[in-house]
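1. build me a model:
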Amino acid sequence: MDMETTYFFVGIKGTGMSALALILNDKGCKVVGSDIEKYTFTQRGLEQAGIKILPFDENNITPGMTIVAGNAFGDDQVEIAKAKEMGLKVLTYPQVVEMLIEETTSIGVAGAHGKTSTTGLLAHVLSGVSPTSYLVGDGTGKGIPDARFFVFEADEYRRHFAGYHPDYTIMTNIDFDHPDYFTGIEDVCDAFQELADHTKKALFVWGEDEHLRQLKAKVPVYYYGTAANDDIRAENIKRTTNGSSFDVYLKDEFLGNFTIPLFGKHNVLNSLAVIAVSHMEKIEAKAVASELMTFKGVKRRFSEKKIADMVIIDDYAHHPSEIAATIDAARQQYPAKKIIAVFQPHTFSRTVALMDDFAKSLDLADKVYLTEIFSSIREHDGKISAADLGKKITKGGAVLQLDNMSPLLDYHDDVVIFMGAGDIPKYEQAYEELLSNLSLKNN
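-> Purely as a prediction, here's the structure:
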């Protein structure tokens, strides 16, 4: 990294971009950026770091800057066009991440689901034992000038991870997501194969994923999971309302007993991947176990609060597999309570492609409500609506409106999970206000 140049981030509020901006700022680089003026949850961290956020304007670009272009922006964006006209260096987000990868022992975390939670967990554990820089998909980033490790989330969308060459790669699963880009599951597998080919030291992959089992690699591949043929196994799993504990074996070698304050089978698997990488880097099992116990989670992944007599959980889940995992986690933590799911479908293309799977996963809840589909800037309006999904759901499926969240007031001493990748937090906030006002009146 050049400490003399100013790095200008186009689209700095994006989750990956904001995290990357924080890393460069921490490393001593000069950082500034631009974005829309609408508030996003990522901007607080940028503001706290003293990073200036400007509205899009070609006059923001000055001589000597290096431009970092967000993945959503092309050469026709006004600032990028001005930078090119001025002959300035324009780097993509993946190109800057690759620069960080080359400086350290790097661990990339890829997968259709679970990569943010796993990246956050790995960053937390390694930070506790050695200087670690990290880039997490919830907008969290930290740069350490002389870091031993760099932990980063590797996103498969539009093959953004194709230019990465990490020392280690964790792959949590392969699934058909992003139907607006990938042609099918074979296309997704091809993208993951490319990342496997670029990995320098070892791969850690979930052993129960049939697609991951078919990947070829020039480096050792370690399968993690709960099956007898997995290299790194969790056995004697105990799931309680306080979290999960399990024994870990590498082949026949006992690595130790580990406890996590997290819920759901998927978090046991994520922890296994973290334990495996740590073991390969000769970090003591006791130190790993100690760090696992203090993990608080990542933003918008099973974030919970209590208002009146209700538990409210906020989760980024926007794919059938993620919905099932989130409901499973809620059942573990709150086995005696009714689980109400409020789901915002994200993009028309995903809703059409996976409609039956969405209905099946949502029906794992006791009652289901939907919001209208959150449409993406990447696609045009579809010919379907949330009501079409609602018809396939047996546990409800009514569509809620932002100005009338009162149907949720029928539930008491229960759990409501708000799930989605769009603006679902608006609906959660509207419900919380209703609930708070009702609680005040009753008291």
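2. from here on, just use CA atoms for contacts and neighbour counts.
-> OK.
3. would you map the helices across the chain?
-> Taking DSSP state H, the helices of the chain run over residues 15-26, 43-48, 78-85, 93-103, 115-127, 185-198, 210-213, 265-280, 285-292, 320-333, 348-353, 355-362, 386-390, 424-442.
4. can I get those in CSV with distance to residue 412?
-> Output for the helices of the chain, formatted as CSV (distance: least, Cα to Cα, whole Å):
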stretch, distance to residue 412
helix 15-26, 35
helix 43-48, 33
helix 78-85, 51
helix 93-103, 46
helix 115-127, 30
helix 185-198, 42
helix 210-213, 42
helix 265-280, 27
helix 285-292, 33
helix 320-333, 16
helix 348-353, 31
helix 355-362, 20
helix 386-390, 23
helix 424-442, 10
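5. in a markdown table: those helices, plus distance to residue 243 and mean neighbour count.
-> Supplementary listing: the helices of the chain in a markdown table, determined by distance: least, Cα to Cα, whole Å; neighbours: other Cα atoms under 10 Å:
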| stretch | distance to residue 243 | mean neighbour count |
| --- | --- | --- |
| helix 15-26 | 28 | 25 |
| helix 43-48 | 29 | 16 |
| helix 78-85 | 47 | 18 |
| helix 93-103 | 33 | 18 |
| helix 115-127 | 15 | 25 |
| helix 185-198 | 31 | 18 |
| helix 210-213 | 28 | 16 |
| helix 265-280 | 10 | 21 |
| helix 285-292 | 11 | 18 |
| helix 320-333 | 8 | 21 |
| helix 348-353 | 32 | 19 |
| helix 355-362 | 23 | 19 |
| helix 386-390 | 33 | 19 |
| helix 424-442 | 25 | 15 |
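6. before we compare anything, build this one as well:
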Amino acid sequence: MNIEDFKNIYFVGIGGIGMSAIARYFKAIGKNVYGYDKTQTLLTSELEKEGISIIFSDEVDQIPEIYLNKTETLVVYTPAIPSNHEQLSFFKNENYHLMKRAQVLGFLSDPLNGIGIAGTHGKTTVSSLTAHIFKNSTQDCNAFLGGIARNYNTNLLLSKTSPWVVLEADEFDRSFLQLHPQVAVVTSMDADHLDIYGEKEELEKTFQNYVRQIKKGGHLVYKKGLPLKPEGINLHSYSLEEEEADFYAKNLKLIKGLYQFDLVHPNGCIEGLNLSYPGRINVENAIAASAVALICGINQEELRLALNNFMGVRRRFDYRIKSDKLVFIDDYAHHPKELWESISSVKAIYPDKKITGIFQPHLFTRTRDFADGFAESLDLLDELILLDIYPARELPIEGVDSSLILSKMKKKGRICSKDELIEQIKQGEIEVLLTLGAGDIDKLVEPIAQILNQRIK
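-> Predicted coordinates:
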């Protein structure tokens, strides 16, 4: 089956960040593209402006007639869609050609030189920065990203000439096992998605299986200390400041909220690199992306330019307001380690400011499994407003709610509903504000920004 032979592509869950990149790809090559999603978001609105029609009802009679032609229609779905979804059940019962998002990504990327970037944290920033470096070089690239790269205002990058494709390799539902990259990156293997894996050991085993799928003679770039030793490929370790790694930073300096560093690599040192994207963790992400670039033949000056003009990723340490009076940063962090890195980075940049965080926990299982870790990370804040858990695909678990996190914290916080939040922001004394989480907290970002901008004026 050649998926590019289908005339019509129907997406069940088109508003997902990974799904939307593939939808944009099929639209770009001239296919009829249509999709369903549960709710309207900024991303679905952007897709509609690009000419992709979307419905927000799962009733079968909402499916347009041309997509009822089974021989000409491919149905792409995300594992986040429940199995009893009305449209998905219809497509399955009628024996349509169905493919998971990850399978489609594997089909599209296998003929090219894939750069698959995996990890429980950091993969979106590393993949976006890697793609940006390639775009700023003579090599160029295609890319399917898990976030909206601000330099391009999209999660899909296309090239008519480049053999390279940068892929966000997602461990959720073992999706990345559909990929066979030429170059792979693993940023982290912390316990996560235990609703899928059960135990951390099973998660680690799946990462081992992923790196075994690197094409023979290919390359693995991995965070120093991760237990990954596949055979038949070239291994390259990286670290923020650990000299035993193959790639690491030295002379790290924080200058006006941004980092400058020297990049040590196996063939020497590139001095005075300036990263235009804030956050200490993003220096580490930049080292990973730079390692890939140098391995693939990108020269030092191309690398220097790209690091200096990278604008970041929407919802990844995303400055919404940056003034002397007030700062507002939006971040996707939804795991204890990510929260720790994000809050620590903000405290390093603004050591004398009061840091207020609004956190929306994501998933009942994740809250249950990591309540202690969430409490420890959120204790770094000076003030915490905690929203109710965003359930996503899950049903409630008895005894698991946001108060479970509060009960384990040393500092005090308060629980607030989404409906009450805007009024609390109006009344609060804010110096530096962080919105944190992977649920629908993003819908509150713009209203919060409007209130804070009015306060500045």
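7. TM-score for these two?
-> Aligned and superposed, the two chains score 0.91 in TM-score terms (TM-score structural alignment, normalised by the length of structure 1); 436 aligned residues with a Cα RMSD of 2.4 Å.
8. quick one: closest of the helices of structure 1 to residue 403 of structure 1.
-> Nearest to residue 403 of structure 1, of all those, is helix 424-442, at 7.7 Å by Cα to Cα.
9. please name the nearest non-neighbouring residue to residue 208 of structure 2.
-> Computed as Cα to Cα, 6 or more residues apart in numbering, the closest residue to residue 208 of structure 2 that is not its neighbour in sequence is residue 228, at 6.5 Å.
10. roughly how far does the one you found sit from residue 236 of structure 2?
-> 11 Å (Cα to Cα, to the nearest Å).
11. where do the contact lists of these two overlap?
-> Residues within reach of residue 228 of structure 2 and of residue 236 at once, by Cα atoms under 8 Å, 6 or more residues apart in numbering, are residue 222.
12. residue contacts, the residue nearest the centre of structure 1?
-> For structure 1, the residue nearest the mean C-alpha position is residue 116 (3.1 Å; Cα atoms, centre = their mean). Counting by Cα under 8 Å, 6+ apart, residue 116 of structure 1 makes contact with 136-138, 153, 298.
13. would you mind finding the match for it in structure 2?
-> Aligned by TM-score structural alignment, residue 116 of structure 1 pairs with residue 124 of structure 2.
14. if I look at its match, how far off is residue 18 of structure 2?
-> When distance is defined by Cα to Cα, residue 124 of structure 2 is 11 Å away from residue 18 of structure 2.
15. common neighbours of the two, please.
-> Joint contacts of residue 124 of structure 2 and residue 18 (Cα under 8 Å, 6+ apart) are 145-146.
16. in a markdown table, list the contacts of residue 116 of structure 1 along with distance to residue 380 of structure 1 and neighbour count.
-> Output for these, formatted as a markdown table (distance: Cα to Cα, whole Å; neighbours: other Cα atoms under 10 Å):
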| residue | distance to residue 380 of structure 1 | neighbour count |
| --- | --- | --- |
| 136 | 29 | 28 |
| 137 | 26 | 24 |
| 138 | 26 | 23 |
| 153 | 28 | 26 |
| 298 | 31 | 19 |
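17. switch those over to TSV; also include distance to residue 91 of structure 1.
-> Below are the contacts of residue 116 of structure 1 laid out as TSV (distance: Cα to Cα, whole Å):
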residue	distance to residue 91 of structure 1
136	20
137	19
138	22
153	18
298	28
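18. pull the most distant pair out of the residues you listed.
-> By the measure Cα to Cα, 153 and 298 form the most distant pair in those, at 12.8 Å.
19. just to revisit the earlier point, looking at the helices of structure 1, which is nearest to residue 234 of structure 1?
-> Comparing these by Cα to Cα, helix 265-280 comes nearest, at 7.2 Å.
20. what does the closest one rub up against?
-> Residues from elsewhere that reach helix 265-280 of structure 1, judged by Cα under 8 Å, 6+ apart: 114, 117-118, 121-122, 125-126, 168, 170, 172, 204-206, 224-225, 232-234, 244, 248, 260, 284-285, 288, 292, 325, 328-329.
21. likewise stretch 153-170 of structure 1?
-> 94-95, 97-98, 101-102, 105-112, 115-116, 119, 135-137, 178, 181-182, 191-192, 194-196, 198-205, 273, 277.
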